[in-house]
Structure formats: C-alpha cells, structure tokens
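K.L.:
here is a sequence together with a model predicted from it:
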Amino acid sequence: MSTTVTTTAHAPSAPLRARAEIDLAALRANVRALRALAPGAALMAVVKSDAYGHGAVPCARAAVQAGATWLGTATPEEGLALRAAGLPGRIMCWLWTPGGPWREAIEADLDVSVSGMWALREVTEAARAAGAPARVHLKADTGLGRNGCQPGGDWEELVDAALRAEAEGLLRVTGLWSHFACADEPGHPSIAAQLTRFREMVAHAEQRGVRPEVRHMANSPATLTLPESHFDLVRTGCAVYGISPSPELGVPADFGLRPVMTLSASLALVKHAPRGHGVSYGHHYVTPGETTLGLVPVGYADGIPRHASGTGPVLVGGKWRTVAGRVAMDQFVVDLGGDEPEIGSEAVLFGPGDRGEPTAEDWAQAAGTIGYEIVTRIGSRVPRVYVNGEQDG
C-alpha cells in the first residue's frame, strides 16, 4: 500500500496530530460501481470544493483511472487548477459571476455553463478575444430555482442567441443540462415534473437546431435510483466518495459504495477526574462519577461541527465514546468511563465502519446536517494522507 501525505506545511516526521486518510482504491471502486449503474451514459466525477474535502487533484486522477471521462467543478478557478495539474479530458465548470475568467477557460479547453444572456454575452466576447470557440452548456431551470434559465421566453431567447453565436464560430453548444431539487427524496412529485420539463426544454433546443454532445441531469441520487434520468451523462458527486445522498435511499453498501475518508486523531491527554467535574466551555457536561477524560486534539477550526457538542461519536480503545461538553476551536473531550488508553492512542471520528468506528453519516445525524457537509468541512490544517494510489490489478 503506497502512502503520500499532503499538508499545509512540510510532511511531518513525527506522528500526526490528526489525519484524513483518503483511500484512492475505494474511490476507483466507487467510480466503477457507478458506471455499472449507468452503463449507457458517460460519467462525470464532481471534484468541486477540493473533491468534497478529499483533495481535488489526487481524486480526479483516480476517477479518470477508473473510467470517468468528465470532471466537474463549481468554479472556473477549480477547473483551471485541474487543467494546470495536467488532468486530461473534459472538465466542466458551472458557477460563474460577471467578469469571470472566460477567456482563460476557453484557452484551457474547459466546458462552461451559461444560464442567462449576460453570461452568453461575456463568453462570446471572450471567444472573440481568444480567437477560439467556447464549449458551452446551456442550463435549464426545470424547478430547482437556483441557477439556470427559466422555461418560456427566457429559454427560447437564450437558445436562439447561442445558435447565432455558434453560426459565427464563437461557441459550440456542447451540452444541455439541469439539476434536481429532490432526487434524494424518493417519490417526490417534483422529480417527474422536472424530468418532463427538461425533456420539453431539450426538445425545443434541438428543434431549433442545437446538437449537443451530452444532455445531463442526474446527480448522485438520480444516478443511483432514477435510470430514466441518466440521458448521455451522469454527474456523480458525493457517491464518488462513498457517501449516501440520504438515509432514505440507503447506506453506501446498498449501492456497492465504500466511504473514502477516515478521520482520526491522536489522544493528546488522558487524565483522572472526580465526580462533578465540569468539562469544556460552559460546563454543559459534568462528570457523573469518577472517570477518565481523553483529549482529542481537533476542533471546529479543523471542521469538527460545534453543533455535535455532546453528541458526536468517536471510537477510542475499541469503544464508542461521545463528545463530552462543547467542541472547542482546536480540541474536544471524551469521557472514557475509567478506561486508560495510552496517550497517543488513535481516536477515530469516522470512516467506513469496518472496525466499528462511526461513519460520516453518524456525525451528520449528531450535528443535524448531511454527510456531504461533514467531509467537505474538514479543514486544510488536517493533512490528507493518500493510500492505495496505484491503479488496481
């Protein structure tokens, strides 16, 4: 098993205070499992937000090795960084604001998203300056109410203007796309309504003369449960990292997926405490009897949710413990119940669950959020340690 460490400073020679171990073999297996679930579509691995906290470049490379033919990012800067790192193939970025790096994206051969006339004007101006056509995906708002062009006159105007720019050689409409609002809620009425609207908006664009390379709408939950939404391309984000989109859909193993990140820390202190001892800020936890306390040296500055104070689970010495009192900026305490693990022992906050440790979903439930947020918020102060970097087999 190969191991590399990525950290904000030099790779440490001493044991790490904390580490987020990223299993690239698990990521590759997840991509292959997702491809099998959508055999008629190409697969985009979404690596926005530093690959949901896992590290964009190593994860993108692993995804491409496993057969992802597209990579997706939110911001153009994220897409440009992938291209600068030598990532091949198609890279799409979709979250644009006025004055964005359109020309740089065109020159880097990125696919860009256009949701309205202002963006179409800016990308065509950039294409003129670059002397090369832009690769453009027109986004339809089919009901999510975020980015995208509304059906009706706005969509018709955008499609016709894009076709005129295409006729001038300023762009190529390479994609038509949209995004679900409630694909993680099985049976929600908006799912069928959005699919119908997307088909109608695609049909209009194609009747007007658009010939896209890909039509795409499926995110991770739709990829897992809605084969009718797969079209030409599926955009898989959290599922690539072995995170279930929602408990209602099932746990990762139900879809042949395995969590990629394991977050652990080394106990910084173990000490005896008497009955009635207040623990951490505000004394929201008071020891019910004589006990031992363990200090876990990570806190909300590392991305540990403060909302999980008093509820967050941790595996120490083979037993589940719970955060005792408030999570502080750099540390929190667990009540060890009289056990005395050695200082420096491993405290596992979450992982795949193989060793009985909590999962990211357990932390999500403890903090009242979703698994995506738990992994994405783990900060850069926690080194990413990459294992199983070589291609399988």
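P.N.:
On my side now, so go ahead.
K.L.:
CA only for contacts and neighbour counts going forward, please
P.N.:
OK.
K.L.:
tell me where this structure has helices.
P.N.:
All helices of the chain, identified by DSSP state H, fall at 24-37, 48-52, 56-65, 76-84, 102-107, 117-130, 153-167, 189-208, 220-225, 360-367, 371-376.
K.L.:
can you add distance to Cys93 and mean neighbour count and give the ones you listed back as TSV?
P.N.:
Converted to TSV, those look like this (distance: least, CA to CA, whole Å; neighbours: other CA atoms under 10 Å):
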stretch	distance to Cys93	mean neighbour count
helix 24-37	20	22
helix 48-52	9	20
helix 56-65	14	22
helix 76-84	5	20
helix 102-107	9	21
helix 117-130	13	18
helix 153-167	18	18
helix 189-208	20	16
helix 220-225	17	22
helix 360-367	27	22
helix 371-376	18	22
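K.L.:
residue contacts, the residue nearest to His230 when sequence neighbours are not counted?
P.N.:
Taking CA to CA, 6 or more residues apart in numbering as the measure, His230 lies nearest to Ala218, with 5.6 Å between them; neighbours along the chain are not counted. Ala218 makes contacts with 179-180, 226, 229-230, 233-236, as judged by CA atoms under 8 Å, 6 or more residues apart in numbering.
K.L.:
check it against this one:
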Amino acid sequence: MPAANRAEIVVDLAAIRANVRRLRELAGVPLIAVVKADGYGHGMVESARAARDGGAEWLATATIDEALALRAAGDRGRLLCWLTVPGEDYAAAIAAGIDVTAYSVAELDEIAAGATEAGLRARVQLKVDTGLSRGGAPRADWAAFFERARAGELAGSWKVTGVWSHFACADEPDHPANDQQEARFHEALALAEEAGLRPDLRHLANSAAAVLRPGARFDAVRCGIAVYGLDPAPGHTQDLGLVPAMTVRARLAMVKDLAAGDSVSYGHLWTADRPTTVGLVPVGYGDGVPRHASGPHHGAEVGVGGKRRPIRGRVCMDQVVVDLGGDRPDAGEAVVLFGPPAAGVPTAQDWAEACGTINYEIVTRIGGRMPRRYVDSEVGR
C-alpha cells in the first residue's frame, strides 16, 4: 500500500478472470457476468474487462446508464440491462446495441418509440415474474405481454432476444419456492412459444442456482457475487474454487494503552475488563464500514500483525478502534479489514455474519474515500 494512503481497496483482476472460468466450467453454459452497482464495489469497467477476458459471453447491468458507461469504455460485446422507469432514453441504448428488458406492455410501447427514434431495430428481453414479486410481468399479464412482444417483432420494432426471470430463494436450496419458480418459468416459456416468440436466450439462474440447480441453467446463467469470488449460498455449497477478488486495507493511525474500566467510542458500548492496547483505524461508516460491525462482545474483526483483532465500541464516521490485546505495533502498520481466506485474514463473509447481513452488502457498500487499486496476480503486478 502506498505510504500516503490511509486506506485502500485492492482488487485482483486475475481472481475475477479465474472465477469466471470456473463458473463456466461448473455451469456448462454461457455466462452472463453481472457488473451492476460499480461491479459490486469492485469497479464496473475493470471488472467487466476481466470477466470478458475470463470468457463471459455476456455482461449485465441494472440501468441503462451503467450499460452506456460500459459502451463508452469500449465494450462491444453482448450487454443486457433491466431496470428502467418511464421516460428512459431507450433510443440511446438501442443505438448502442444494448439488450433492454421489458416488464410490461407499457415498457414495450416506450421501447417501440425509442426504436423509431434511433432508426434501428431494438434488442429486447422479456422478464416474467415467477414468484419473486419484484420486477417482471405478473402471471395475469403474460398473454398480453407476449402478444405485444410478437406484434413488435412482426412490425420490425425489435427482436426478442431473451425471456428470463429471477429466483427469490436460490441460496436456500431446499426452499419450496425454487421448484415452484422453475415450473412457472417453464410455463412462461411455453406461452411465449405459443405466441410465436423464439428467443435466443432463456435464463433463470443467478449465482446460487448456477451452482446448485442444474435444471435451472437453460441457455445461460447470470452470475453476480460469485464472479467476485464470494459464496452465493453460504452453508450450502462445497468449496467451489472461487477466489475473493477484494482486499480492504488500512494503516493504524495510532496505538494507545487502556486501563481496566476504560470505555471506548460513542455510547461507551464496550469497556475494557483488563489493561490492553487499542489501535485506531482511520475508516468508518463514511467509507462504507457498516455501523453494525460494532458489537459489545462479538463485533467484526480485522487482521493486524497476523492476528485477528476485534472492533471495540461503535464504528464512527471516520474511524474504528480495535483491541490489540496488549501488543504494540507501530502506527502505520497494515490493517486488513477483509480479504481472501487463504491470506489468513477475516473475510467478507465473516464481516457479513458479524453484521447480520450478506456478503453482497459488505463488498458493494465499501468505498467512500478509499481509492481502489488494481493488481493482477497472474502477471505479478
């Protein structure tokens, strides 16, 4: 870490490439690498390039703006986006060759107008709601939705390139919703075929389903968190051979002694029951460190000097305090908030469990004032 940096996020692009290769091997079908939300905190453009290099046939973002940013950065491969509101600039997406997603007849009508404005035939994917009850056409609307989609094809407004849906409970492999959703997706595909639609791509599986539900793989799998090396279904998967790409590092700002009875940080959540030493780490919730990492007894841990050190007291906006257990490392010594398990440091999953959340949130929210630095362990830099 450069000496001037108080803290940084280090992303190993080789890990992303290797994870994509591994997921394609596991799934046996083309892979759609999801790089929304700034690549789950890893950097959208850089993660996208690494995923392409690893063999991802498709990329996916949530918004049109994200997809357009990838095009502006030079990506020319197949690219899907899916989250829009009325009045979106569909013409720009169509002109850039981006596959846009429709949830409703009203969205299809807007896409038709965008295709006319762009003077091009759109590439449209249809999302159906099979039980997540979030985005996607509800069951009662499927017939009209598919009929309008086919009419638009015949009119030359678009080509329907895909039909897809999303699991609610794939990270719980025994949840009955999984079988129900897969059955409903088959029903949707049959109705789409009856309407005359012949999509190139049928996709349902997210990272967890890509690994745990072979029957849900269809023509492609959409992998997000697994691309970045994190377990999509903790407790339900064997070692998948994935490598976490993100390491979050900082440097101790100071070290001080505490006496028994001294209390730490706002609200005096923690009081030392013995003499100890503590270190000040210059990151906090302003940098995306969850305030829930605080804990009176079992908060999150960081790595200092080859040992795990617990956070003591409340996480503040700009700093946290860690218990050094009587050791006295120098100010400036490296601190690892989380990183790959092979490094012997706390992981994003460890932090998720300490904070009562999921690893997705840990890596996606981290950042704030921390610069992001890219390395490539395959080429030694």
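P.N.:
All right, it came through fine. Since we're looking at a predicted model, the values are computed, not measured.
K.L.:
superposing both, give me the TM-score.
P.N.:
TM-score of the superposed chains, computed with TM-score structural alignment, normalised by the length of structure 2, equals 0.96; 377 aligned residues with a CA RMSD of 1.4 Å.
K.L.:
what does the residue nearest to His230 of structure 1 correspond to in structure 2?
P.N.:
Residue correspondence to structure 2 (TM-score structural alignment): Ala218 of structure 1 is matched to Ala205.
K.L.:
rewinding a little: what would the helices of structure 1 look like in JSON lines with distance to Gly318 of structure 1?
P.N.:
Converted to JSON lines, those look like this (distance: least, CA to CA, whole Å):
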{"stretch": "helix 24-37", "distance to Gly318 of structure 1": "23"}
{"stretch": "helix 48-52", "distance to Gly318 of structure 1": "28"}
{"stretch": "helix 56-65", "distance to Gly318 of structure 1": "30"}
{"stretch": "helix 76-84", "distance to Gly318 of structure 1": "39"}
{"stretch": "helix 102-107", "distance to Gly318 of structure 1": "50"}
{"stretch": "helix 117-130", "distance to Gly318 of structure 1": "54"}
{"stretch": "helix 153-167", "distance to Gly318 of structure 1": "57"}
{"stretch": "helix 189-208", "distance to Gly318 of structure 1": "43"}
{"stretch": "helix 220-225", "distance to Gly318 of structure 1": "33"}
{"stretch": "helix 360-367", "distance to Gly318 of structure 1": "17"}
{"stretch": "helix 371-376", "distance to Gly318 of structure 1": "22"}
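K.L.:
among those helices, which is nearest Gly256 of structure 1?
P.N.:
Closest approach to Gly256 of structure 1 among the helices of structure 1 is made by helix 24-37 (6.2 Å; CA to CA).
K.L.:
check the fit of that closest one onto structure 2 and give the mean distance.
P.N.:
For helix 24-37 of structure 1, the mean deviation from structure 2 after alignment is 0.5 Å (mean CA distance after the TM-score superposition for structure 1).
K.L.:
which residues does that helix contact?
P.N.:
Defining contact as CA under 8 Å, 6+ apart, one finds that helix 24-37 of structure 1 is touched by 41-43, 45, 59, 62-63, 65-68, 223-224, 239-242, 255-260, 386-392.
K.L.:
in structure 2, what stretch matches that helix?
P.N.:
Applying TM-score structural alignment, one finds that helix 24-37 of structure 1 aligns to the residue range 13-26 of structure 2.
K.L.:
what's the closest non-adjacent residue to Gly267 of structure 2?
P.N.:
If you skip the residues right next to it in sequence, Gly267 of structure 2 has Arg314 as its closest partner in space, 7.5 Å away by CA to CA, 6+ apart.
K.L.:
quick check: the one you found touching Thr271?
P.N.:
No - assessed by CA atoms under 8 Å, Arg314 of structure 2 is found out of contact with Thr271, at 11.6 Å.
K.L.:
mutual contacts of those two, please.
P.N.:
When CA under 8 Å, 6+ apart defines a contact, the residues bordering Arg314 of structure 2 and Thr271 alike are Val264.
K.L.:
these two: who's more crowded?
P.N.:
The residue with more neighbours, out of Arg314 of structure 2 and Thr271 and counting by other CA atoms under 10 Å, is Arg314; that gives 24 against 17.
K.L.:
alignment lookup: that one to structure 1.
P.N.:
Correspondence of Arg314 of structure 2 to structure 1, assessed by TM-score structural alignment: Arg326.
K.L.:
residue contacts, the residue nearest to the spatial centre of structure 1?
P.N.:
Residue closest to the average C-alpha location in structure 1 (CA atoms, centre = their mean): Tyr52, at 3.2 Å. The neighbours of Tyr52 of structure 1, taking CA under 8 Å, 6+ apart as the test, are 238, 372, 375-376.
K.L.:
now do Glu193 of structure 2 against Ala149 of structure 2, distance only.
P.N.:
Relative to Ala149 of structure 2, Glu193 of structure 2 is positioned 12 Å away (CA to CA, to the nearest Å).
K.L.:
I am finished for the moment; much appreciated.
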